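Peer 1: show me the folded form of this:
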Amino acid sequence: MYFQSLTAAQSYTGARPATQADPDHQGVAQGLRSSFQDFAATLKHSEQVAQSSMVGQADPHALVQALAQTELAVETAVIVRNKVVEAYQEILRMPV
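Peer 2: From the prediction side, this is the model:
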């Protein structure tokens, strides 16, 4: 399971150059904001392709590609969420 998650995260990072770190970025907040916007754009694009496919206006190959990108994006978001929760729980376990 861990290997599949790692592969999904690496594939998504390679497929989406907009999520790569920019050397002249404003900070962590700006990077997170752009990642969230990129995630939302990926989901919106996939939804549009799926709707177009339902009425016969989109190529089935484009639909499969959009769904694969969405799957990678969601898996990456879940991995990040799990890491944040794990870090939070680790902080709670620290002695004061």
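
Peer 1: C-alpha from now on. contacts and neighbour counts both.
Peer 2: Noted.

Peer 1: what residues does residue 41 make contact with?
Peer 2: Remark: with contacts taken as CA atoms under 8 Å, 6 or more residues apart in numbering, residue 41 is in contact with nothing.

Peer 1: 10 Å instead?
Peer 2: 35, 47, 70 (CA atoms under 10 Å, 6 or more residues apart in numbering).

Peer 1: list the buried residues of whichever strand or helix holds it.
Peer 2: Using DSSP states H and E, the secondary-structure element containing residue 41 is helix 28-54. Within helix 28-54, the residues that qualify as buried are 31, 35, 38-39, 42-43, 45-47, 49-50, 53, counting by 16 or more other CA atoms under 10 Å.

Peer 1: before we compare anything, build this one as well:
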Amino acid sequence: MALHQIAFILAGLTAGGGITGYVRAGSIPSIAAGCSVGLLYALGGYRIQNRQPYGIELALLASVVLAGSSIPRAIKTQKPLPAGLGVLALFGLYNFGMAFANK
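Peer 2: As a prediction, the model looks like this:
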């Protein structure tokens, strides 16, 4: 799977997680954070697809932000949604981190 496709998938899943947090708990910060991180992934994927600079860096930044917010929450609450977002963050960190290192 191409790197830009991974970014687009993570964008949708991250935004979906934020929307789910809003639907379940009425949390406006969840929808704002999910859509913001999803936008970073989508912008990174777009830039990667069009061979523009800073695409990998944007996707890597989105993964760092997602990991920083979801992994501690997953450990604290033991709930499936933050745990799933943490797994997505680790997946993104690995893929975009390797792409950045090999750049």
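
Peer 1: and the TM-score between these chains?
Peer 2: The TM-score (TM-score structural alignment, normalised by the length of structure 1) is 0.50; 64 aligned residues with a CA RMSD of 2.5 Å.

Peer 1: rewinding a little: next helix or strand past the helix holding residue 41 of structure 1?
Peer 2: On the C-terminal side of helix 28-54 of structure 1, the nearest following helix or strand under DSSP H and E is helix 60-93.

Peer 1: what about that following helix, distance to the chain center?
Peer 2: Computed by CA atoms, centre = their mean, to the nearest Å, the separation of helix 60-93 of structure 1 from the middle of its chain amounts to 6 Å.

Peer 1: quick one: that helix to helix 28-54, angle?
Peer 2: Helix 60-93 of structure 1 and helix 28-54 meet at an angle of 150 degrees, taking axes from the mean of the first three to the mean of the last three CA atoms, to 10 degrees as the criterion.

Peer 1: and the gap between the most centrally placed residue in structure 1 and residue 83 of structure 1?
Peer 2: Within structure 1, the residue whose C-alpha comes closest to the C-alpha centroid is residue 73; the distance, by CA atoms, centre = their mean, is 2.8 Å. Spatial separation of residue 73 of structure 1 from residue 83 of structure 1 under the definition CA to CA, to the nearest Å is 15 Å.

Peer 1: cool, residue 32 of structure 1 as well?
Peer 2: Residue 32 of structure 1 sits 15 Å away from residue 83 of structure 1, taking CA to CA as the criterion.

Peer 1: repeat that for residue 22 of structure 1.
Peer 2: In terms of CA to CA, residue 22 of structure 1 sits 22 Å off from residue 83 of structure 1.
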